[in-house]
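[1] sequence and predicted model, in that order:
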Amino acid sequence: MRERSVIFFDIDGTLYDHEKKLPRSTKEAVFELKEKGHEVAIATGRAPFMFEDLRRELEIDTYVSYNGQYVVLQNEVIYTNPLNAAALEQLTKAALEREHPIVYMDHEDMRATVPPEHQYISDSISELRVGIFPTHDPLYHQDRDLYQSLLFCPEGEECFYEETFKDFDFIRWHPFSVDIIPRGGSKAIGIEKITERLGFSKSRQYAFGDGLNDIEMLTHIENSIAMGNAKEQVKAVAKYVTKPVDEEGILYGLRMVGLL
């Protein structure tokens, strides 16, 4: 058997197509990787409870979630990086003054500062097609570790928060929604926690992604593959570019780099 590798896959626009469906060729490719003895993992901005079905379908128990803030290796939590609670409290006050909702997220649930029927929340979360929505609990951020939050505001209005709250990074993923993560946190850091434990050399590490939150990951990983549907900034930092997700991009990319 060839030397084992570890392969990290983003979800939306990478494993999932634009309809949030897993292409048959992608599923078959993942299982072929596993049959060859490779380690297959997920690296996503999603919460763990937002991709349980996918993990079960692909029989994957290693993942980087919340853009690197909650990391699990073979069903064991090995790294967490919660948001600064005091800074989040101040951000919450500023968001309330500007009528910008926030959704607080830990490893088990998500709760909103306003009723979830708010247009920005419903429009954003519904696009993920996870079948769950946050409930209303404006005090959910108190006395618990949160690994990511969502700020809901029109494009451009996050600039105030970026300039004011230096404990956080803000990553826009929807016209109405921005991820809030700890400053400097990234998928790359979460991936490093896994590869250090597993002992894979840089040359045996691979990653597939398409979004702005994949840039650090694809920069960090030696064998980085951008999807054909990726943003141009993402393609620019990747070593390889495969076909789009809905044109068997995962299968094509794995063959391109010699893993299948």
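    Right, received. Where do you want to start? Numbers count the residues shown, from 1 in each chain.

[2] C-alpha from now on. contacts and neighbour counts both.
    OK.

[3] quick one: the strands in the stretch 51-200 of the chain?
    With DSSP state E, counting those that start in this stretch, the ranges of strands along the stretch 51-200 of the chain come out as 63-65, 70-73, 76-80, 102-105, 110-112, 135-136, 148-152, 168-174, 177-182.

[4] below is structure B, check it against A:
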Amino acid sequence: MTEKSVIFFDIDGTLLNHDKEMPASTKEAIFALKEKGHEVAIATGRAPFMYEDLRKELDINTFVSYNGQYVVLNGEVIYKNPLITTSLVKLTEAALENEHPIVYMDHEDMKANVPDHDYIKESISTLKVEKFPTHDPNYYKERDILQSLLFCPEGEETQYEAVYKDFDFVRWHPVSVDILPRGGSKLKGIEKIVEKLGFPKERIYAFGDGLNDREMLTHVHNSVAMGNGEEEIKAVAKYVTKSVEEDGILHGLKMVGLL
């Protein structure tokens, strides 16, 4: 009998390829893991409403959303870590002066502080999700905002990094940056789930490819970087598998001995 493990998968560039399609081998591998009794979870920067269909398709009810700020175990919310509202107000004022729009996101929806902007369209469209942010400049004042998106060209986020120390800024697109609570990461969300499940570090696995996977792949005991991943992410991972398109998930799971 194989010892039970928990495996966390990033979505974009890991479960899904550049065209947001999932290789058949990946789906088969996920269900093979579940048949062996392993726990399968998602760890993503996406909002929970951006991958409901994927969770249903793979029958996954445990997930880390918003890079660790919203954590669900077997369908139950076990952790939320919202952005500090007073700091978000100040950041919004500065961003508006620089004509850098912001999208505010909670567990249910996302709203933009401007009615229309090319950067928002350009970046959000690459996710190929049905939901698109509508306009509500006061959305962040009424609820817990778990993540925001700042829209600016590469390099221009440094002016905010120097001033707004309550936040971490992680670029995910040439014109968009994730705004996270300082110190927030997928790793923190994973730790919340592992605490509840009681797995030893030797039986924790994580697959990822992007800059927001750095902490996760640096510290999870069995970390696997995708072949299509960022070079600096491959450098911190314990293993490097093939690309998504080359059946990288299946290959990686075989490589670490889970399949």
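    Arrived safely, thanks for sending. If you're wondering where the values come from, they're calculated on a predicted model, not measured in any experiment.

[5] related to what we said a few turns ago, just name the most buried of the strands of the stretch 51-200 of the first structure.
    strand 63-65 (a mean of 30; mean count of other CA atoms under 10 Å).

[6] what's the matching residue for residue 56 of the second structure over in the first structure?
    Following TM-score structural alignment, the counterpart assigned to residue 56 of the second structure within the first structure is residue 56.

[7] just give the number of residues close to that match.
    10 (other CA atoms under 10 Å).

[8] and residue 27 of the first structure, which of the strands of the stretch 51-200 of the first structure is closest to it?
    strand 63-65 (16.6 Å; CA to CA).

[9] that closest one against the second structure, how far on average?
    Here strand 63-65 of the first structure, set against the second structure after superposition, deviates by a mean of 0.3 Å using mean CA distance after the TM-score superposition for the first structure.

[10] count the residues that sit near the closest residue in space to residue 248 of the first structure that isn't next to it in sequence.
    Closest residue to residue 248 of the first structure apart from its sequence neighbours, by CA to CA, 6 or more residues apart in numbering: residue 25 at 6.3 Å. Residue neighbour count, defined by other CA under 10 Å, stands at 15 for residue 25 of the first structure.

[11] hang on, residue 25 of the first structure packs against residue 247?
    No: the criterion here is CA atoms under 8 Å, and residue 25 of the first structure misses it with residue 247 at 9.5 Å.

[12] could you measure from the residue nearest to residue 248 of the first structure over to residue 182 of the first structure?
    Distance of residue 25 of the first structure to residue 182 of the first structure, given as CA to CA, to the nearest Å: 36 Å.

[13] residues touching the residue nearest to residue 248 of the first structure, list them.
    Counting by CA atoms under 8 Å, 6 or more residues apart in numbering, residue 25 of the first structure makes contact with 248, 250, 251.

[14] which of those residues ranks first by neighbour count?
    Highest neighbour count within the contacts of residue 25 of the first structure, by other CA under 10 Å: residue 250, with 28 neighbours.

[15] in what helix or strand does that one lie?
    Counting by DSSP states H and E, the element that carries residue 250 of the first structure is helix 249-256.

[16] so that helix matches what in the second structure?
    Going by TM-score structural alignment: helix 249-256 of the first structure matches residues 248-255.

[17] pull out the buried positions in the matching stretch.
    248, 249, 250, 251, 252, 253 (16 or more other CA atoms under 10 Å).

[18] next one: stretch 151-158 of the second structure
    Using 16+ other CA under 10 Å as the test for burial, stretch 151-158 of the second structure gives 151, 152, 157.

[19] between the two ends of it, what distance do you get?
    Start-to-end, stretch 151-158 of the second structure (CA to CA) is 13 Å.

[20] give the aligned range of that stretch in the first structure.
    Counting by TM-score structural alignment, stretch 151-158 of the second structure falls onto residues 152-159 of the first structure.

[21] who touches the matching stretch?
    In contact with stretch 152-159 of the first structure (CA under 8 Å, 6+ apart) are residues 100, 101, 102, 120, 121, 170, 175, 176, 177, 178.

[22] off-centre distance for it?
    Relative to its chain's centre, stretch 152-159 of the first structure lies at 20 Å (CA atoms, centre = their mean, to the nearest Å).

[23] before we move on, what about stretch 40-53 of the second structure?
    The chain centre lies 7 Å from the centre of stretch 40-53 of the second structure; the measure is CA atoms, centre = their mean.

[24] now what about that stretch, what contacts it?
    By CA under 8 Å, 6+ apart, stretch 40-53 of the second structure touches 6-12, 30, 33-34, 60-68, 105-109, 129-131, 186, 190, 212.

[25] mind redoing it with 6 Å?
    Stretch 40-53 of the second structure is contacted by residues 6, 7, 8, 9, 10, 62, 63, 64, 65, 66, 67 when judged by CA atoms under 6 Å, 6 or more residues apart in numbering.

[26] quick one: which of those residues is the most crowded by neighbours?
    Neighbour max across the contacts of stretch 40-53 of the second structure (other CA under 10 Å) = residue 64, 32 neighbours.
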